[in-house]
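Colleague: Need a 3D model of the sequence below.
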Amino acid sequence: MPDATLIDRYQNYRAQRFRKHERTYAHSLPKWRTRSRRRVLVRGLAITFGFMFVVSLLCAFGFDWAPLLWLPACAVFFPLWLVLQIVSGRQGDAPDKTLDEYELAQRNNARSIGLTITQNLMLIPIFYLIFGSVITGGSDTDMAYAGGLMALTVLLIGGCAPAMILGWTRPDPDA
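Modeller: Prediction:
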């Protein structure tokens, strides 16, 4: 393709890299590829996100030890997310060229829902920071840290939502 644009070349590179990783992990964690096991992972992520949001609230209320709770939340989040990505075939962020029409439609629907979730949930830290800064005159550093953790949690939820939706809804793989 001599007339390929930079974006076309990047998309081709992404597709090649995706297929390589897909081959590498295609047979990993076979017992976790069932719908019921994927749902366990999705529930675990949802609980972890709830915990992260509680940590941000504890920071908002000025508990000095609360930020330390973010470390165990991350220690749970990263393995759950990694395993869900492996067992769901990373379909939530797969390049277009690697999916058939049905998979593409499913992925796009899940992404659309993820964007809607992100936009709506992001209102929580936005309003918290806006109203909090007006009430405190912008002098509360706990509020800024808590708002940042709230925003980070919401972005993680929105970024993980497509894979969580697909992991929850897709049928068991063929034997």
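Colleague: From now on I want contacts and neighbour counts done on CA atoms only, so please keep to that.
Modeller: Noted.
Colleague: Flag every buried residue along the longest helix along the chain.
Modeller: When the chain is parsed with DSSP state H, its longest helix is helix 141-169. Buried residues in helix 141-169, counting neighbours by 16 or more other CA atoms under 10 Å, are found at 142-155, 157-168.
Colleague: As a check, name the ranges of all helices in the protein.
Modeller: Assigned by DSSP H, the chain shows helices spanning 6-25, 35-60, 70-87, 101-121, 123-136, 141-169.
Colleague: and the longest helix of the chain, what does it pack onto?
Modeller: helix 35-60, helix 70-87, helix 101-121, helix 123-136 (3 or more CA pairs under 8 Å, 6 or more residues apart in numbering; DSSP states H and E).
Colleague: one more to put side by side:
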Amino acid sequence: MTAPRTPSDGPEAPLALLRTAHTADLRAAELDAARALMDLAFEGDFSDEDWAHGLGGMHALRYDADGTLLAHGSVVQRRVLHHGRSLRVGYVENVAVRPERQRQGLGGQVMSALERIVGGGYDLGVLSPSDEGEKLYRAHGWVSWPGLVGTLGPRGVEHMPDEEAPMLWNADLDPAHPLLIDWRDGDVF
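Modeller: Predicted coordinates:
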């Protein structure tokens, strides 16, 4: 799959090495390449449900000069209830880099693009880090939530005392009050 060119690009135009686009604006081949990257990067431990969590929002895709997808991430809107407020959250999902290209700054490029989207359209950013990704997120200013977490689920508020702490970006929240995220099938965080 080759990297896309913008509609005004002529045949000699340079490739768009870092592209941001909504799920609806991605071609089927681009989505297939991103899904395949998740399987490759997570060594087959990435379900269709995990993939679906990252659809319906904005994607950041990093290509090489030949048009091969090297890195991907997405941000989708979710809601968090905190201390009597409902906050619009940019939830970061499906961040991955081709294994042979990790530790070369590509994940950082994707995160910078996603943080621009979060900063311009949401109250704060939230993500659930993998052990491998946590160092990248910390380098970008993401911090672990020190308070309690839960969800507003089908049976009302459900506290999740055993849930690993999510990471937040651009947030000034009081950890004395729990962070309740909207319900979804599969992993809530």
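Colleague: TM-score, when you put one on top of the other?
Modeller: In this superposition the chains share a TM-score of 0.25, using TM-score structural alignment, normalised by the length of structure 1; 83 aligned residues with a CA RMSD of 5.8 Å.
Colleague: coming back round to it: tell me the angle of the longest helix of structure 1 relative to helix 101-121?
Modeller: For helix 141-169 of structure 1 against helix 101-121, the angle by axes from the mean of the first three to the mean of the last three CA atoms, to 10 degrees is 160 degrees.
Colleague: Which one of the helices and strands packed on helix 141-169 of structure 1 lies nearest to Thr24 of structure 1?
Modeller: helix 70-87 (10.0 Å; CA to CA).
Colleague: Name the residues of that closest one that are buried.
Modeller: Buried residues in helix 70-87 of structure 1, counted by 16+ other CA under 10 Å: Trp70, Ala73, Phe77, Leu80, Trp81, Val83, Leu84, Gln85, Ile86, Val87.
Colleague: Between all of those, which two are separated the most?
Modeller: With CA to CA as the measure, no two of the buried residues of helix 70-87 of structure 1 lie farther apart than Trp70 and Val87, at 25.7 Å.
Colleague: that older thread, closest to Gln11 of structure 1 out of the buried residues of helix 70-87 of structure 1?
Modeller: Using CA to CA, the buried residues of helix 70-87 of structure 1 come closest to Gln11 of structure 1 at Gln85, 20.0 Å.
Colleague: thought the closest one was touching Ala163?
Modeller: Yes - judged on CA atoms under 8 Å, Gln85 of structure 1 makes contact with Ala163 at a distance of 7.0 Å.
Colleague: Run through the helices of structure 2 in chain order.
Modeller: 28-41, 48-53, 106-121, 134-139.
Colleague: Buried residues, the second one. List them.
Modeller: Looking back up the chat, that one is helix 48-53 of structure 2. Residues of helix 48-53 of structure 2 classed as buried by neighbour count (16+ other CA under 10 Å): Asp50, His53.
Colleague: and that helix, what does it pack onto?
Modeller: Under the contact definition 3+ CA pairs under 8 Å, 6+ apart, helix 48-53 of structure 2 sits against strand 85-97.
Colleague: Who are the packing partners of the strand it packs on?
Modeller: helix 28-41, helix 48-53, strand 69-82, helix 106-121, strand 124-127.
Colleague: And these: which comes nearest Ala139 of structure 2?
Modeller: Proximity to Ala139 of structure 2 (CA to CA) singles out helix 106-121 among these, at 8.7 Å.
Colleague: ok, and for that closest one, which residues are buried?
Modeller: Of the residues in helix 106-121 of structure 2, Leu106, Gly107, Gly108, Gln109, Val110, Met111, Ala113, Leu114, Glu115, Ile117, Val118 count as buried by neighbour count, 16+ other CA under 10 Å.
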